[in-house]
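Q: model the following, please.
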Amino acid sequence: MFYIDTADKKEIEKYNKLHFLKGVTTNPTILSKTELDHDYVTHSKSVIQENENLTYYLQLTGESSKEMLEHYAFIKDNLAEEIKNVGIKVPMTLAGFETVRYIKKDNPDQKIMGTSMYSIDQGILSAVAGCDAIVLYINRMEMNNIDSLFVVKSIRKYVDDHNLDMEIVGASYKNTGQVVNSLVAGAHSATIAPDIFEKMIQKDLSVKALKDFNEDAKKYK
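A: Just a heads-up that it's a prediction; the model follows:
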């Protein structure tokens, strides 16, 4: 089961019909590029109500833990009826680690996904802090000469060795090979942009084969 990395309602509906999505991941950059229903809260409500099988992740903003917690309180107040389907993404800076601890103390059942992750130590500390999932930026690591697959393998080994209940999610992909390689390396799942999903599903050779089969089928109908 995968996540789709978009806030576009049509894209979410399109791929949710294929029954391999478990959630939607958004961030401020994604939301800023999306045609929203009035505002992001109204838009989020609509997506959740139309896709009740999915967890919809919103990212906290702010420089300090205080600001992040204020944003979390705003989300809880304005998405009160939908909160069971809302996950919270937290950038794992010092402020982020503090925020995770406060949220988990207040509401142990709140799903938290640590994001902006680039290293093994971040992954280990996030597991200890109480994140339910972490997002590893695969392409960004590779662009900065970081061995992304070694990072995935190492965090996965730590999680497995210590029997920790934390999901490793690959993200920031630029091609399908990066998705596959991260999953083979040990990522439990991946959050994938619609254009990458399309490339994973619609293979030119498969499309051509189907066309050929259909043409041949006309000969005996």
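
Q: from now on I want contacts and neighbour counts done on CA atoms only, so please keep to that.
A: Noted.

Q: pretty sure Ile196 is touching Asn175, no?
A: Yes - using CA atoms under 8 Å, Ile196 is in contact with Asn175, at 6.4 Å.

Q: in which helix or strand does Gly87 reside?
A: Here Gly87 sits within strand 86-91, counting by DSSP states H and E.

Q: check which helices and strands that strand sits against.
A: Applying 3 or more CA pairs under 8 Å, 6 or more residues apart in numbering; DSSP states H and E, we find strand 86-91 packed against strand 55-59, helix 94-106, strand 112-117.

Q: what does it rub up against?
A: For strand 86-91, the external contacting residues (CA atoms under 8 Å, 6 or more residues apart in numbering) are 55-60, 96, 99-100, 110-117.

Q: tell me which stretches of this protein form helices.
A: Applying DSSP state H to the chain gives helices spanning 9-16, 28-32, 40-50, 65-78, 94-106, 120-129, 138-143, 148-161, 176-185, 194-201, 204-217.

Q: can you tell me what sits against the shortest one?
A: Surrounding helix 28-32, the residues in contact under the criterion CA under 8 Å, 6+ apart are Thr6, Ala7, Tyr40, Gln59.

Q: ok, 10 Å please
A: Under the contact criterion CA atoms under 10 Å, 6 or more residues apart in numbering, helix 28-32 has outside partners Asp5, Thr6, Ala7, Asp8, Thr34, Asp39, Tyr40, His43, Leu58, Gln59, Leu60, Thr61.

Q: one more to line up against the first:
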Amino acid sequence: MKFFIDTANLKDIQEAESLGILDGVTTNPSLMAKESISGDDNVRAHYKKICDITPGDVSAEVISTDLEGMKREAAALVKIADNIVVKIPMIREGVKALAWCRDQGIRTNCTLVFSAGQAILAAKAGATYVSPFIGRIDDIGWEGMTLISDIAEVYAVQGFDTEILAASIRSGSHIVAAAKAGADVVTCPLSSFESLFKHPLTDIGLEKFLADHKKALSVVS
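A: I've put the predicted structure just below:
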């Protein structure tokens, strides 16, 4: 399973890259705004900085909701770097844009997916990735991981090449559950990845090993 970090913060991206486990980055307008990045030129310059940090896929989202606008933005975004993947919303015009990008050889990430039916549409239109939003589904009382399982089953039966990118991941347990459910990729904040390191028995074991080593040294001396 691939690990993408969901942020526009360069420091967090660099830290994730330094771990040696980072496969890509996802962003959106909200994450750009969180970093006080605004204006087309500044946003594209920031994407370039992200692409320079990681060789993996970097999802850059369109703002337009009409077909012609999404086509223009997609064509401009892919000029930033070879590892740009254009993020397109799951709406009627978005599906048309996915198909247009497919025909142009532009890789895409279909975002805001909340049903297996939407995931089928995205795959049929040639999306490289489909992004079901797990946490947001959980928020309304449904089971987000069930959606991952459903999409994985449909894609396996139908032979779709589109990768399942589990988004709105909020914890380490979410990451593990998404892996078990069949996600090809998870994207989440750095803190969620860091939570995978933590286990009380690891801390206790390390403390004992170090104490025993210190005791052995004192005996030798």
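
Q: ok, back up a step: dump the helices and strands packed on strand 86-91 of structure 1 to CSV, plus mean neighbour count and distance to Ile88 of structure 1.
A: Shown next, in CSV, are those (neighbours: other CA atoms under 10 Å; distance: least, CA to CA, whole Å):
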stretch, mean neighbour count, distance to Ile88 of structure 1
strand 55-59, 24, 5
helix 94-106, 18, 10
strand 112-117, 24, 5
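
Q: report the buried residues of stretch 5-23 of structure 1.
A: Residues of stretch 5-23 of structure 1 classed as buried by neighbour count (16 or more other CA atoms under 10 Å): Asp5, Thr6, Ala7, Asp8, Lys9, Ile12, Tyr15, Asn16, Leu21, Lys22, Gly23.

Q: ok, stretch 47-60 of structure 2 next?
A: So stretch 47-60 of structure 2, judged by 16+ other CA under 10 Å, has buried residues Tyr47, Lys48, Ile50, Cys51, Thr54, Pro55, Gly56, Asp57, Val58, Ser59, Ala60.

Q: kindly report the same for stretch 205-213 of structure 2.
A: Buried-residue list, stretch 205-213 of structure 2, by 16+ other CA under 10 Å: empty.

Q: in structure 1, which residue range corresponds to that stretch?
A: Counting by TM-score structural alignment, stretch 205-213 of structure 2 pairs with residues 209-217 of structure 1.

Q: and that stretch, how far from structure 2 on average?
A: For stretch 209-217 of structure 1, the mean deviation from structure 2 after alignment is 2.4 Å (mean CA distance after the TM-score superposition for structure 1).

Q: neighbouring contacts of that stretch?
A: Identification of contacts with stretch 209-217 of structure 1 by CA under 10 Å, 6+ apart yields Lys203, Asp204, Leu205, Ser206, Val207, Lys208.

Q: chain center to that stretch: distance?
A: 37 Å (CA atoms, centre = their mean, to the nearest Å).

Q: wait, what's in contact with Asp150 of structure 2?
A: Residues counted as contacts of Asp150 of structure 2 (CA under 10 Å, 6+ apart) are Ser115, Ala116, Gly117, Ala119, Ala156, Ala181, Gly182.

Q: the residue mapped onto it from structure 1 and Thr93 of structure 1: what is the separation?
A: Aligning on TM-score structural alignment places Asp150 of structure 2 opposite Ser154 in structure 1. Using CA to CA, to the nearest Å, Ser154 of structure 1 is found at 20 Å from Thr93 of structure 1.

Q: out of everything not next to it in sequence, what's closest to the spatially most central residue of structure 2?
A: Residue closest to the average C-alpha location in structure 2 (CA atoms, centre = their mean): Thr187, at 3.0 Å. Closest residue to Thr187 of structure 2 apart from its sequence neighbours, by CA to CA, 6 or more residues apart in numbering: Phe4 at 4.5 Å.

Q: so the one you found sits against Gly20, correct?
A: No - between Phe4 of structure 2 and Gly20 there is no contact under CA atoms under 10 Å: 11.9 Å.
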